[in-house]
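Participant: the sequence and its predicted three-dimensional model are supplied below.
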Amino acid sequence: MMFRAKLLALKKQIVEKHVFGEMAAYVYVVEFRKRGLPHVHFLIILKNGYKLKWLIDYAKFVSAEIPTMANPSLRNIVLKHMMHRPCGKLNPECSCIKNSKTHGRCKYEYPKSFTPATTTNIAGYHEYRRQNSGETTLIRKYQLDN
């Protein structure tokens, strides 16, 4: 019930309030994972004047940094739900450590290196801004940063 309420609120933000800009079309599908947990995939096609074409456009919507204390609600959500668990040297038994062939590296390539601005790497993937603020926070008994 809560998932549906949040999905409807998200859909209203996207479709009616145009948080990403005016849309030409959209479609979404709800899927269920292990233990019946739902998630949704949205495909949003924006009108020409609203399409994201430059790295600075992506930076308006995507962040890879821990929010500041200026927005405590968002900060708490990110720290609770969006932080990758400690792995590698901090936690060699973590499930994201593939096998002995990776020499203890995370299969998602964490920890990511600090990056002063959003860029595109040689493979064409975005590397989002991740500045070294010097701040750390306690996540699952370990001090983690951006």
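Facilitator: Looks like it came in fine.
Participant: going forward, measure contacts and count neighbours with C-alpha atoms only.
Facilitator: Fine.
Participant: how many neighbours does the nearest residue to residue 33 once chain neighbours are set aside have?
Facilitator: Distances taken as CA to CA, 6 or more residues apart in numbering place residue 39 nearest to residue 33, at 7.7 Å, with adjacent residues excluded. By the measure other CA atoms under 10 Å, the count of residues near residue 39 is 12.
Participant: just residue 32 next, same as before
Facilitator: By other CA under 10 Å, 10 other residues sit near residue 32.
Participant: and here is the other one:
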Amino acid sequence: MVCRAFKVKLDRLIKDIRKNKIFGRVITVVYTIEFQKRGLPHAHIVLFFHHDDKYPTKEDINHILSVEIPNKENDPVYYEAVGKHIMHGPCGDLKKDSPCMESGKCIRHFPKRFFDSTTVDEDGYPIYRRREDGRTINKSGIDIDNQYVMPHNRKLLLKYRAHVNVEWCNQLRSIEYLFKYMNKGHDRVTASFYKSAATDAEEDDCDEVSMYYDCRYISPCEVAW
């Protein structure tokens, strides 16, 4: 059921992008499906736009992306969707035992800094508008603000009611990062075989310190896919 629902949403999303042109004319759509070891599938998608339909300015970025919590009173449905699907954390000083924390820092670099306007840094990476407007969403009993919102598109979020992270990409390194999923192959695990300490050493015919098998791992969702 998970795979079927995911496939239906993915097909309709690609149709929205290519035929319905929700972002404009798209020359090429490239994507791959990844199955995490915990089971759920997700898609990495790269869009190449027509030259006349690109989004080169910071005003364009603000038009298609948001990293801010909507007004709960004016748009309660959007507010609920952001809280359910788009918020990261809590982590950092608010919750130091969060799974994303390593060596006292979030591996996803949250919480983000506040910015009054969208800019593009000297390396070509976007810094999204993330204003300190006092709006919060409660997750796990903790109120978190715009510093924990992931980039998203309102229309896609409300239509598919799923985690749809949308990023403005103008960097070759970003494209390389996404394309590596095309050829990285399946998840693999190293499984060790050993005997307990209670086993009589004289009966052990193996001289190696350890043995291992390089195995292919397929999650239940990937089997169904």
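Facilitator: Okay, I see it. Keep in mind the model is a prediction, meaning the values are calculated, not measured.
Participant: give me the TM-score for this pair.
Facilitator: Here the TM-score for the pair of chains, by TM-score structural alignment, normalised by the length of the first structure, is 0.86; 142 aligned residues with a CA RMSD of 1.7 Å.
Participant: about what we covered before: distance of the residue nearest to residue 33 of the first structure relative to residue 32 of the first structure?
Facilitator: 6 Å (CA to CA, to the nearest Å).
Participant: before we move on, what about residue 17 of the first structure?
Facilitator: 27 Å.
Participant: the strands in the first structure, which residues?
Facilitator: 23-32, 38-46, 119-120, 126-127, 137-139, 142-144 (DSSP state E).
Participant: so can I have JSON lines of these showing distance to residue 52 of the first structure?
Facilitator: Formatted as JSON lines, the strands of the first structure follow (distance: least, CA to CA, whole Å):
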{"stretch": "strand 23-32", "distance to residue 52 of the first structure": "12"}
{"stretch": "strand 38-46", "distance to residue 52 of the first structure": "9"}
{"stretch": "strand 119-120", "distance to residue 52 of the first structure": "14"}
{"stretch": "strand 126-127", "distance to residue 52 of the first structure": "13"}
{"stretch": "strand 137-139", "distance to residue 52 of the first structure": "32"}
{"stretch": "strand 142-144", "distance to residue 52 of the first structure": "31"}
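Participant: among those, which comes closest to residue 76 of the first structure?
Facilitator: strand 137-139 (11.1 Å; CA to CA).
Participant: which strands and helices sit next to the closest one?
Facilitator: strand 142-144 (3 or more CA pairs under 8 Å, 6 or more residues apart in numbering; DSSP states H and E).
Participant: tell me the average deviation of the strand it packs on from the second structure after fitting.
Facilitator: Following superposition, strand 142-144 of the first structure is found to deviate from the second structure by 0.8 Å on average (mean CA distance after the TM-score superposition for the first structure).
Participant: hmm, who's touching that strand?
Facilitator: Residues outside strand 142-144 of the first structure that contact it (CA atoms under 8 Å, 6 or more residues apart in numbering): 86, 90, 136-138.
Participant: show the buried residues in these.
Facilitator: The neighbour-count criterion (16 or more other CA atoms under 10 Å) marks residue 86 among the contacts of strand 142-144 of the first structure as buried.
Participant: now the helices for the second structure?
Facilitator: Along the second structure, counting by DSSP state H, helices occupy 2-18, 58-64, 76-85, 154-160, 172-183, 220-224.
Participant: please identify the most buried of the ones you listed.
Facilitator: When the helices of the second structure are scored by mean count of other CA atoms under 10 Å, the highest mean neighbour count falls to helix 76-85 (a mean of 17).
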